[in-house]
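A.B. asks: Pasting the sequence and the predicted model now:
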Amino acid sequence: MTTALQPPPPPSLPLLRLTLAPHRSMPRPIDGAWWPRSYDLLAELPALLGGLPPAWGHITRVGVNGSKWSAAPGRILVCNQVVRLSRNVTATAPDTVVLLAPGRGRWDLLVIPPDTTEQTAHPLMTAAADDHTH
């Protein structure tokens, strides 16, 4: 009897740590919170964009604070779509990521620093998505 070795199952991908505010017709200063595992934009962005609601449409532009995130090209391919990256180095909104989808809108997410403890991150994420906080 011959036994075929099966390759090990692929490692499971870590869960996307994202909370989004309920959809409203009025603009909000923050539309939710994202807690990436690192400041490596090339590693983190595909999971974020893949986890967004379909109603947000195709995100074509992402803006981040350039002083926090690792270097990245001006555009990347995510899910066979080109996404343009813009980096801002000013002090305005250093802990946010801005997502733009033509004809759909703009969403600003609070970025919880990757090294934040779970005990600190969860209340921040909940507050960012809470209708009564803003």
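C.D. replies: Everything's here; your move. Values in this document were obtained by computation on a predicted structure and should not be read as measured data. Numbers count the residues shown, from 1 in each chain.

A.B. asks: contacts, neighbours, all on C-alpha from now
C.D. replies: Will do.

A.B. asks: Residue 15: helix or strand, and which one exactly?
C.D. replies: Element membership for residue 15, per DSSP states H and E: none, as it lies in no helix or strand.

A.B. asks: can you check residue 45 too?
C.D. replies: Following DSSP H and E, one finds residue 45 within helix 41-50.

A.B. asks: Buried ones in stretch 96-113, by neighbour count?
C.D. replies: Of the residues in stretch 96-113, those with enough neighbours to count as buried (16 or more other Cα atoms under 10 Å) are 96-100, 106-113.

A.B. asks: circling back to that earlier point, list the contacts of the helix holding residue 45.
C.D. replies: Helix 41-50 is touched from outside by 16, 18, 36-38, 59, 69-72, 76, 78-79, with contacts defined as Cα atoms under 8 Å, 6 or more residues apart in numbering.

A.B. asks: and after that helix, which helix or strand comes next?
C.D. replies: The element immediately downstream of helix 41-50 (helix or strand, assigned by DSSP H and E) is strand 61-65.

A.B. asks: In a strand, residue 84, correct?
C.D. replies: Yes: residue assignment for residue 84, taken from DSSP: H, G, I helix; E, B strand; the rest coil, places it within a strand.

A.B. asks: Included below, for side-by-side comparison, is a second structure:
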Amino acid sequence: MTTALQPRLPSHPVLRLRLAPLGGLPRPIDGAWWPRSYDLLAELPPLLAGLPPAWGHINSVTVNGAEWSATPGRMLVSNQVVRLRRILAASAPHTVVLLAPGRGRWDLLVVPPNTTEEAAEPLLASATGGHV
């Protein structure tokens, strides 16, 4: 009997996040995030863990869109409480807003999870001004 070795899957998938460079003029979008699903409870902890330390503790997250799964009003991420809100605004239907008291606000474009890599790449690049 021959046993075929299966390739190991990464224990933690790579975070698909691109951020615009710091400094310069204020931007309407600070980067792009390409989650693997619309399950905020599963997707939010890796996103928050992958943000720059300079952004500080994000204590409020607002997602825009009906696609996101129902969420509680808050959740515990890395032993810190994060408030969650889901809104339906026509002005920016695919965004997430991150707030850190005393540090700032960051708006990220959300690339829909079912987007192909070929279609996602230009969206990620445009949200960061072409920076990788």
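C.D. replies: In hand now; what should we look at? None of these values were measured; they are calculated from a predicted model.

A.B. asks: mean offset of the helix holding residue 45 of structure 1 relative to structure 2 (after superposition)
C.D. replies: After superposition onto structure 2, helix 41-50 of structure 1 lies on average 0.2 Å away from the residues it aligns with, using mean Cα distance after the TM-score superposition for structure 1.

A.B. asks: quick revisit: filter the contacts of helix 41-50 of structure 1 down to the buried ones.
C.D. replies: For these, a neighbour count by 16+ other Cα under 10 Å gives the buried set as 16, 18, 36, 37, 59, 76, 78.

A.B. asks: Now which residue in structure 2 aligns to the first one?
C.D. replies: What it means is residue 16 of structure 1. Residue mapping for residue 16 of structure 1 onto structure 2 gives residue 15, with TM-score structural alignment as the criterion.

A.B. asks: Excluding residues flanking it in the chain, which one is nearest the residue nearest the centre of structure 2?
C.D. replies: By Cα atoms, centre = their mean, the mean C-alpha position of structure 2 lies nearest to residue 33, the distance being 4.0 Å. In space, residue 33 of structure 2 comes closest to residue 17 once its chain neighbours are excluded; the distance is 4.5 Å by Cα to Cα, 6 or more residues apart in numbering.

A.B. asks: Contacts only, for the one you found.
C.D. replies: Contact analysis of residue 17 of structure 2 by Cα under 8 Å, 6+ apart lists 31, 32, 33, 34, 47, 124.

A.B. asks: Just the strands from structure 2, written as ranges.
C.D. replies: Applying DSSP state E to structure 2 gives strands spanning 17-19, 31-33, 60-64, 74-77, 80-87, 95-100, 104-110.

A.B. asks: Could you export those as TSV, including distance to residue 119 of structure 2?
C.D. replies: Shown next, in TSV, are the strands of structure 2 (distance: least, Cα to Cα, whole Å):
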stretch	distance to residue 119 of structure 2
strand 17-19	15
strand 31-33	13
strand 60-64	21
strand 74-77	31
strand 80-87	26
strand 95-100	17
strand 104-110	13
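
A.B. asks: Please identify which of these is closest to residue 52 of structure 2.
C.D. replies: Closest to residue 52 of structure 2 of the strands of structure 2, according to Cα to Cα: strand 17-19, at 9.3 Å.

A.B. asks: tell me how far the closest one is from the chain's mean position?
C.D. replies: The gap between where strand 17-19 of structure 2 is centred and where its chain is centred comes out at 8 Å by Cα atoms, centre = their mean, to the nearest Å.
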